[in-house]
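Chemist: Sequence first, predicted coordinates after that:
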Amino acid sequence: MSITWYRGIVVGVDGSEESLAALDWAARAADVHEARLTVVASHATPATPAPGFGDAMREAQDEARHAAAAARARLGGHRPGGRDLEIIVLPGTAAHVLSQHARTCDLVVVGRRGLDALDRLLLGSTSSALAAASTGAVAVVPAGASTGDPYRIRVGVARDDEPDVLGAAFAEAAARDCALEVVHVTGSDPVTSALLSMDPVAASWHEAARADLADQVARWSEKYPQVACTLVIRRGSPAGALLADLTPDHLVVVGGRRHPSVVGRMLRSVPDAVLRAAPCPVLVVHVGHPEE
């Protein structure tokens, strides 16, 4: 994957404060990486005509146009990334339209609203749907999060996704001139931890995994010597470890694998759990092959 967003950044807006905050974050990311920024406002189209279809369509189109106009006014004369800004209005649900754009850009940025657990399970959200099914990286900016450069980046890594995830985290830390905390969680519960301590073979494999991760981090540190990096090994819930002591001024980077969005929400995947609760922007970097 690209970790410089050279193919551009796309941000979805709907006129809400959350989406305008996502716009601010995306504009800063475009400046940092000298990337092209495209702003997309979408409007849903009913699958079948119904009474009042025309009026509903016109109202949805008007709302999308107003959202696009609000985004243009928000940016004023600013040219994110030093390039011309593109603002487009398209038919379709936000998740579908943005996932299509994810095929031709490096990063999609969206805001996050405060849906409760039942709403997210039954209705979903644009942010969780994109994070689950997008072909590229997705940044989710919750209400109240800082939209400037973070003071610290926290990245959660597993043994099978370090190259993409660590690479993105180190590149962001270098570009944003901030510290990086690499978090790896092992022994997710007391029983597992006890078994590891009792089984010499399992314990040996466990230590080898930690050494391998430390080696990975060391190699990235050599590539980005300007990044102050700390490696933290924790036991417990992976999502809980990543969420601990977060503030709106953090940026969290997590790895994800594509899967149906509803399944991802129901199974409470680590990226989805972090997306639901983090008070700061979250960058989901997809790794490996799509899951069936």
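Modeler: Right, received. Where do you want to start?

Chemist: switch to C-alpha atoms for all contacts and neighbour counts from now on
Modeler: Fine.

Chemist: Packing partners of the helix or strand harbouring Trp220?
Modeler: Assessed by DSSP states H and E, Trp220 sits inside helix 200-223. Applying 3 or more CA pairs under 8 Å, 6 or more residues apart in numbering; DSSP states H and E, we find helix 200-223 packed against helix 162-176, helix 190-198, strand 229-235.

Chemist: tell me the most buried of the ones you listed?
Modeler: Scoring these by mean neighbour count under mean count of other CA atoms under 10 Å gives helix 162-176 as the most buried, with a mean of 22.

Chemist: could you say what helices and strands the next helix or strand after it packs with?
Modeler: Using DSSP H and E, the helix or strand that follows helix 162-176 in sequence is strand 179-186. Judged by 3+ CA pairs under 8 Å, 6+ apart, strand 179-186 is in contact with strand 152-156, helix 162-176, strand 229-235, helix 238-243.

Chemist: what is the orientation angle of the helix or strand that the last one is followed by with helix 162-176?
Modeler: Looking back up the chat, that one is helix 238-243. Going down the chain from helix 238-243, the next helix or strand is strand 250-256, by DSSP H and E. Orientation of strand 250-256 against helix 162-176 (axes from the mean of the first three to the mean of the last three CA atoms, to 10 degrees) gives an angle of 160 degrees.

Chemist: ok, and here's another one to check against it:
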Amino acid sequence: MNADITVGLDGTPESLAAADWAAREARARGAKLRLLHAWVLLEAEGAPGDSRTGIPEEDRNHWAKKTVTDAEHLLAEAYPGLPLSTELVAADPESALLDAARECALLVLGSQGLGRTASYLLGAVALRVVARSAAPAVLVRAEPAGGSASVPQAGPADASAPSPGPGAGDLSARPDDLSGPGDPDRPGGKDPTGRSTPAVLVGVSPYEPAAAEVLDFAFATADRHSAPVHAVHVRQLPVPIYAQGDPAVAPALVEKALNGSREQLRTVLAPWRDRYPRVPVRETVRPGSAARILVGESAGARLLVVGRGRHPARLRPRLGHVVQAVAHHAPCPLAVVPHD
């Protein structure tokens, strides 16, 4: 594995938004960006033309080449000096992206979420790739036409509107961040202009050793972009509390359970606070649905980071229900970090 970043391109607004995000991240890392397009019918260079139509060989791959060259030109203009390479692969996109993930440090893909039925079908390849990717994978969505998609709410603290992402062809130079201007009501520090800096939101399970790989990705990203980290743990309340009926009638039991989780989260985060002293950290422990709370908290975040377990070869890779939910509904870019 090298330190390069690979972005999958298919000519959609989502893939262009992903390319723009990947370019900013490559610039922050000092990494090279590879633009990859896979088409199973791609012709090898020098293949004879189609004698039935008279189309010369150089035109048969026209749209595949245009997909990568158009993105390359836009990125070269917006990010002068960024090392870029392009690659056309004669393979199905899923196989090509999984092969690329074994060779790079980060894989970036466009995502349409669940705004409509078609978007679920179009996003199926991205979800399968994320479930099997050897490298951390980031899903980036473009700003939907007509405004932002609706976001399931997780309570009053989650009511801020999602910040729009870049749309197709909109690759003009921006501040070196991951999503856009800060929201003064969200956790974070201040940038030089006094604006609140959007946080890197990370879902943490203090009970899993694998949290270390997820936290490493979140804190390293925040450190590179001078951003804060917002660590969220969603606590499943003990059965005895539910046995009392409505948990609201047992506030002392609920608070006792949450206090224990807060202490565990604080302990898990301590080494990362020491390792990244410049990164401000906010800790949140809440009871309820992990998927709903993470989606709500992601409104206004610059990046949401979650983990997924690597699967033995004999098992069919799949994403857990929480990762599935945030992949479909979180308005900000989503990083899915594989761990053992």
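Modeler: All right, it came through fine. Everything quoted here is computed from the prediction, not taken from an experiment.

Chemist: sorry, back to before: so how far is the helix holding Trp220 of the first structure from its chain's centroid?
Modeler: Taking CA atoms, centre = their mean, to the nearest Å, one finds helix 200-223 of the first structure lying 26 Å from the centre of the chain it belongs to.

Chemist: Thr38 of the first structure corresponds to which position in the second structure?
Modeler: Mapped onto the second structure by TM-score structural alignment, Thr38 of the first structure lines up with Arg34.

Chemist: Can you classify that match as helix, strand or coil?
Modeler: Arg34 of the second structure falls in the strand class when you classify it by DSSP: H, G, I helix; E, B strand; the rest coil.

Chemist: How much space separates it from Asp340 of the second structure?
Modeler: 27 Å (CA to CA, to the nearest Å).

Chemist: out of these two, which sits in the busier spot?
Modeler: Each of Arg34 of the second structure and Asp340 has its neighbours counted (other CA atoms under 10 Å); Arg34 has more, 25 against 12.

Chemist: who wins for proximity to His101 of the first structure among the helices and strands packed on strand 179-186 of the first structure?
Modeler: Nearest to His101 of the first structure, of all these, is helix 162-176, at 20.2 Å by CA to CA.

Chemist: still on that earlier bit, right, and the helices and strands packed on helix 200-223 of the first structure - which one's nearest Thr45 of the first structure?
Modeler: helix 162-176 (35.9 Å).

Chemist: That closest one maps to which residues in the second structure?
Modeler: Residues 211-225 of the second structure are where helix 162-176 of the first structure lands when matched by TM-score structural alignment.

Chemist: quick one: contacts of that stretch?
Modeler: 28-29, 176-178, 199-202, 204-205, 228-229, 272, 276, 278-279, 305-307, 337-339 (CA atoms under 8 Å, 6 or more residues apart in numbering).

Chemist: now do 7 Å
Modeler: 28, 177, 200, 202, 204-205, 228-229, 279, 305-307, 337, 339 (CA atoms under 7 Å, 6 or more residues apart in numbering).

Chemist: How about stretch 313-321 of the second structure?
Modeler: By CA under 7 Å, 6+ apart, stretch 313-321 of the second structure touches 131-132, 311.

Chemist: what do you get for stretch 26-39 of the second structure?
Modeler: If you take CA under 7 Å, 6+ apart as the criterion, stretch 26-39 of the second structure is touched by 3-10, 23, 68, 82-93, 96, 224.

Chemist: List the buried residues for that stretch?
Modeler: 26-27, 31-39 (16 or more other CA atoms under 10 Å).

Chemist: Farthest-apart pair in those, please.
Modeler: Arg27 and Trp39 (27.8 Å).

Chemist: on that earlier part again, next, the angle helix 162-176 makes with the helix holding Trp220 of the first structure.
Modeler: 40 degrees.

Chemist: which residues touch helix 200-223 of the first structure?
Modeler: Defining contact as CA under 7 Å, 6+ apart, one finds that helix 200-223 of the first structure is touched by 159, 196-197.

Chemist: now the contacts of stretch 313-321 of the second structure as TSV including secondary structure and distance to Arg286 of the second structure?
Modeler: Below are these laid out as TSV (DSSP: H, G, I helix; E, B strand; the rest coil; distance: CA to CA, whole Å):
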residue	secondary structure	distance to Arg286 of the second structure
Ala131	helix	27
Arg132	helix	30
His311	coil	29
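
Chemist: Most neighbours among those, please name it.
Modeler: Neighbour max across the contacts of stretch 313-321 of the second structure (other CA under 10 Å) = Ala131, 25 neighbours.

Chemist: The spatially closest residue to Ala76 of the second structure that is not a sequence neighbour in helix, strand or coil?
Modeler: Nearest non-adjacent residue to Ala76 of the second structure, counting by CA to CA, 6 or more residues apart in numbering: Leu82, 7.0 Å away. Put simply, Leu82 of the second structure is coil when judged by three-state DSSP.

Chemist: what's the burial count for Leu82 of the second structure?
Modeler: Leu82 of the second structure has 18 neighbours, counted by other CA under 10 Å.

Chemist: From Arg34 of the second structure, how far out is it?
Modeler: Taking CA to CA as the measure, Leu82 of the second structure falls 11 Å from Arg34 of the second structure.

Chemist: Now do the strands in the stretch 1-150 of the first structure.
Modeler: Using DSSP state E, counting those that start in this stretch, the strands of the stretch 1-150 of the first structure run over 9-12, 37-43, 86-91, 107-112, 137-142.
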